[in-house]
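In: sequence and predicted structure, then a few things I'm wondering about:
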Amino acid sequence: MDMIDIIRTKRDGAALSTAQIDWVIDAYTHDRVGEEQMAALAMAVFLRGMERREIVDWTNAMIDSGSRMGWTLGKGTVDKHSTGGVGDKITLPLGPLVAAHGVAVPQLSGRGLGHTGGTLDKLEAVPGWRADLSTPEMQDILRGPGAFVAAAGADLAPADRKLYALRDVTGTVDSIPLIASSIMSKKIAEGTDALVLDVKVGSGAFMRELADARELARTMVELGEDAGVRSCALLTDMSTPLGRTVGNALEVREAVEVLAGGGPADVVELTLALAREMLTLAGVDADPADALRDGRAMDTWRAMVTAQGGDPDAPLPQARHTRDVLAERDGYVTGLDALEVGTASWRLGAGRSRKEDPVQAGAGIEIHAPLGARVTRGQRLLTLHTDTPERFDRALEVLAPVIGDTPPTPRTLIHGKID
């Protein structure tokens, strides 16, 4: 194979053959293709797209670059994956909620980068909790509490890990074929029986337009079904933050409120909607709301956290400094942009610019007046949290809540389903 010919083929809009794709992914994984050549191919894919057969081949090649996991549990497994957003702490209450119904929920997750938060970063705010689990530990937790959240091992789709880092620095992240194959290669290799996808759409998501989000969802569901993984997707709003908190420990606190039967209405609504889809795919006929009311989900959460070394009773970290953002006039909150809030939280220390950067467990933003709220002049809209107060000014540069005279159109949280 000749990498230059492969780049030219895709650059000129033609489809790559299965053999070409297999060779490229293998050669890149084993350092026989240079970063600059793979960057050129990624940009060609970004600009020219891929046919369905190419996406399937690309996904399979990335799976085959590493090992596949498998579960011997005597019960079915179902996972959920979100394409990422701002204030998206749904994984935290969702895993134990579904596991409380006797379904195993293996969740291999990642860390945040830029304005989107990472589930591992959130959970690492719990004192003692650890993300690195061996396969036997994962098996034991699935047999016991029934759910875990862990970091993916180095041998799970290693081609994707390498390619994702390249895409992040070459402006080729927002490509439907590359996003779909990246997500699904890891989820298929994870060995789950069923998968529910939460595909975000809006300013704080990779997909800002509903048509693009629908195409991404359909592509991923088809990849899952082709691989024998029962799959469906919900299209959900990410134009404004989800819930009332953005930041690691702040979001854990809110997730625990949901498990205790409270929490913001939108977080509860989406948690229950995704839980119903997961239980349906697992063949369980039950109302997940019952497990929030009767405490079973909270019991499972506590057992899950404990099994990963965490202390569910320990106080969560708090930032050393706070600053309030006040309403400048009476009216309604008509604009609270997800990207702005996510970027501000990142600048406060809740996120990272590079994968090796540390994060502040207590940094982030509390939302006192969400989209649509009626406010009066001088009322608190937001509270900013950080350990390093010199970050406040940079965070405030991007925050611009809009106060209007009339309430905005009510938010549509779930835009549709793909199955």
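Out: Yep, it's here. Numbering: from 1, shown residues only.
In: C-alpha only now, for contacts and for neighbours.
Out: Will do.
In: number of residues surrounding the nearest residue to residue 345 once chain neighbours are set aside?
Out: What sits nearest to residue 345 in space, not counting adjacent residues and going by C-alpha to C-alpha, 6 or more residues apart in numbering, is residue 364, at 4.7 Å. Residue 364 has 31 neighbours, counted by other C-alpha atoms under 10 Å.
In: which residues touch residue 364?
Out: Shown in contact with residue 364 (C-alpha atoms under 8 Å, 6 or more residues apart in numbering): 245-248, 250, 345-346, 348-350, 384-386.
In: as a markdown table, those with distance to residue 402, secondary structure and neighbour count would be great.
Out: A markdown table is the format used below for the contacts of residue 364 (distance: C-alpha to C-alpha, whole Å; DSSP: H, G, I helix; E, B strand; the rest coil; neighbours: other C-alpha atoms under 10 Å):
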| residue | distance to residue 402 | secondary structure | neighbour count |
| --- | --- | --- | --- |
| 245 | 18 | strand | 28 |
| 246 | 19 | strand | 34 |
| 247 | 22 | coil | 33 |
| 248 | 25 | helix | 33 |
| 250 | 24 | helix | 26 |
| 345 | 18 | helix | 34 |
| 346 | 21 | helix | 28 |
| 348 | 21 | helix | 30 |
| 349 | 24 | helix | 25 |
| 350 | 23 | helix | 33 |
| 384 | 17 | strand | 24 |
| 385 | 21 | strand | 29 |
| 386 | 23 | strand | 25 |
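In: how many residues are close by residue 259?
Out: Residue 259 has 25 nearby residues by other C-alpha under 10 Å.
In: quick check: chain neighbours aside, which residue is closest to it?
Out: residue 298 is the one closest to residue 259 (C-alpha to C-alpha, 6+ apart), at 5.2 Å.
In: wouldn't residue 336 be in contact with residue 404 here?
Out: No. Checked against C-alpha atoms under 8 Å, the pair residue 336 and residue 404 is beyond contact range at 11.6 Å.
In: these two: which has the busier surroundings?
Out: Higher neighbour count among residue 336 and residue 404: residue 336, with 21 against 17, using other C-alpha under 10 Å.
In: next up, a second structure to put side by side with the first:
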Amino acid sequence: MDARDILSKLRHDVALTADEVTWVAGALADQSLSDAQAGAFAMGVCRNGLSAQARVALTRGMCASGDVLSWDLDKPVLDKHSTGGVGDCVSLVLAPALAACGAYVPMISGRGLGHTGGTLDKLEAIPGVGVMLDEARLRAVVGQVGCAIVGATGAIAPADKRLYAVRDVTATVDSLDLITASILSKKLAAGLDGLVLDVKVGSGAFMKDVSAARDLAQALVETANAAGCPTRAVISDMSQPLVPSLGNALEVAEVMRVLRGDVQGPLVELSATLGGVLLAGAGLAADAEAGAERIKRAIADGRAAERFGAMIAALGGPVRFVEDWQRFLPEATVVREVTAQESGVVTAINGEALGLAVVGLGGGRMVESDKIDMGVGLSDVVRLGTRISKGQPLAVVHAARPAQADRAAAAVRAAITLGESAVAAPSLIVEYLG
């Protein structure tokens, strides 16, 4: 293979073969493709796309560029992936609930990206928790607890790690083909028996309209299944935050209220929906509806909380975190209500703007080296359709300094639209695929 020939074909919109794309994946991993050539490849794919066959080959090639786990367990190995949203802490509920229902869940997760929070960052809001495990420790935790939420080591899909770094600085992140291969190469490397994809759509998601979300979901499902991993997708609404809190410790607190049975709502419903799809596909439930009920029971009777607590302890966190979680989570020093300056009905919420407000508070990263303030964020964010009187709170800001709270309050007011007419609450589940 010759990189120049492959890049020339891409530039002239000539379809690449599966062998050519597989070679590129290997060359990314072993450094035989230069940074300039990797950037040209990413730009070519972004401009002209790949065939379905080539997309599968790229996914498989990047997966095979590093370690690929295999499991010898008595129950199915399952996982879920979200394309990112605000107030989305489903993984922290779903992984232990699935484990309580008899599945094994080696969930390789990520950190915050843009305006969206990262599952690993949320876990690290719990003192002592370490999410970077070697393979032996990952296997031990999964075997003992049933679930482990961890970061990808350098040995998992190194071709993807290199290509993503190139994409990040060459404005080629938003390629459907490259997004698909990036997500699935890491998931397939986990040796899964089943995967469900939560593709978000709306103001708080990367995909703002249903058509774009459907295209991504279809590409992910088709590619994953062709690569040998049984996969379905759920398109879910992100026109407002999933839970009323944004920020690492604040979202962990929402998870604990759900796991302790204190609250119901969209977090439970979406977790049950995604878990039901997985359990049905793995033969652990008669159908998705029965699977969803199993997930809800595991949450309601405390079994999911028990698994979560065991996982936190196994990752180095407090042994009695579930029983006394309020004592361990960090808190912000400035807590301030953001009040409405007029009366009306909440007709729109700009989730991306709220997410960026949290980043501005220090709850996310502006650059990769930034240290996150785990205690800051927003809580008690109003829901769509809520009628608000002047002076009532729209949200509560949790900040490190008063000036940061002032900026966040202004961002919250700008992100929440009040109107005169009542609006119907959007459906949480938009569509199923696969």
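Out: Arrived safely, thanks for sending. Everything numeric here is computed off the predicted structure, so don't read it as measured data.
In: what's the TM-score for these two chains?
Out: The TM-score (TM-score structural alignment, normalised by the length of the first structure) is 0.96; 419 aligned residues with a C-alpha RMSD of 1.6 Å.
In: before we move on, the earlier item: which one of the contacts of residue 364 of the first structure is nearest residue 170 of the first structure?
Out: The shortest approach to residue 170 of the first structure among these belongs to residue 346, at 20.8 Å (C-alpha to C-alpha).
In: any idea what that closest one aligns with in the second structure?
Out: Here residue 346 of the first structure is matched to residue 359 in the second structure, going by TM-score structural alignment.
In: how much space between the residue nearest to residue 345 of the first structure and residue 352 of the first structure?
Out: 12 Å (C-alpha to C-alpha, to the nearest Å).
In: likewise for residue 237 of the first structure?
Out: 24 Å.
In: please say which of these two ends up with more neighbours.
Out: The neighbour comparison of residue 237 of the first structure against residue 352 (other C-alpha under 10 Å) goes to residue 237, with 25 against 22.
In: what's near enough to touch the more buried one?
Out: 200, 201, 202, 412, 413, 414, 415.
In: buried among the residues you listed? Need that as a selection in PyMOL.
Out: Filtering these down to the buried ones (16 or more other C-alpha atoms under 10 Å) takes a single PyMOL command:
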select buried, resi 200+201+202+413+414
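In: in the second structure, which of the contacts of residue 237 of the first structure still touch?
Out: Conservation of the contacts of residue 237 of the first structure in the second structure, assessed by both residues aligned by TM-score structural alignment, their matches' C-alpha atoms under 8 Å: retained contacts are 200, 201, 202, 412, 413, 414, 415.
In: quick one: what's aligned to the fourth one in the second structure?
Out: Pointing back at residue 412 of the first structure there. Alignment note (TM-score structural alignment): residue 412 of the first structure maps to residue 427 of the second structure.
In: quick one, what contacts that match?
Out: Listed by C-alpha under 8 Å, 6+ apart, the contact set of residue 427 of the second structure reads residue 237.
In: secondary structure class for it?
Out: coil (DSSP: H, G, I helix; E, B strand; the rest coil).
In: now the one 5 residues further on
Out: Going by three-state DSSP, the secondary structure assigned to residue 432 of the second structure is strand.
In: who's in contact with it?
Out: Applying C-alpha under 8 Å, 6+ apart to residue 432 of the second structure gives the contacts 232, 233, 234, 235.
In: all strands of the first structure, in order?
Out: Secondary structure of the first structure (DSSP state E): strands located at 78-82, 105-109, 147-151, 194-201, 230-237, 245-246, 321-326, 331-335, 364-367, 374-375, 380-386, 402-404, 414-418.
In: comparing those, which comes out most buried?
Out: With neighbours defined as mean count of other C-alpha atoms under 10 Å, the strands of the first structure peak in mean count at strand 245-246, which reaches a mean of 31.
In: after superposition, how close is that one to the second structure?
Out: Following superposition, strand 245-246 of the first structure is found to deviate from the second structure by 0.6 Å on average (mean C-alpha distance after the TM-score superposition for the first structure).
In: and that strand, what does it pack against?
Out: Using 3 or more C-alpha pairs under 8 Å, 6 or more residues apart in numbering; DSSP states H and E, the elements in contact with strand 245-246 of the first structure are helix 338-345, strand 364-367.
In: returning to what we had before: list the contacts for the match of residue 346 of the first structure?
Out: 115, 365, 366.
In: residues in contact with the aligned partner of residue 209 of the second structure in the first structure?
Out: Aligned counterpart of residue 209 of the second structure in the first structure: residue 209 (TM-score structural alignment). Residues counted as contacts of residue 209 of the first structure (C-alpha under 8 Å, 6+ apart) are 201, 202.
In: and residue 26 of the second structure, how many residues sit next to it?
Out: Neighbour number of residue 26 of the second structure under other C-alpha under 10 Å is 21.
In: surely it is in contact with residue 157?
Out: No. Counting by C-alpha under 8 Å, residue 26 of the second structure stays clear of residue 157, with 10.3 Å between them.
In: between these two, what contacts are shared?
Out: Shared contacts of residue 26 of the second structure and residue 157 (C-alpha under 8 Å, 6+ apart): 62, 65.
In: not counting sequence-adjacent ones, nearest residue to residue 428 of the second structure?
Out: Here the residue nearest residue 428 of the second structure, using C-alpha to C-alpha, 6+ apart, is residue 237, at 5.0 Å.
In: state the distance from that neighbour to residue 202 of the second structure.
Out: 6 Å.
In: now residue 51 of the first structure: closest residue in space that isn't a chain neighbour?
Out: Residue 51 of the first structure sits nearest to residue 15 (C-alpha to C-alpha, 6+ apart), 7.0 Å away.
In: wait, that neighbour sits on residue 54?
Out: Yes. Residue 15 of the first structure is within contact range of residue 54, at 7.1 Å (criterion: C-alpha under 8 Å).
In: pretty sure residue 235 of the first structure contacts residue 273?
Out: No. Between residue 235 of the first structure and residue 273 there is no contact under C-alpha under 8 Å: 11.3 Å.
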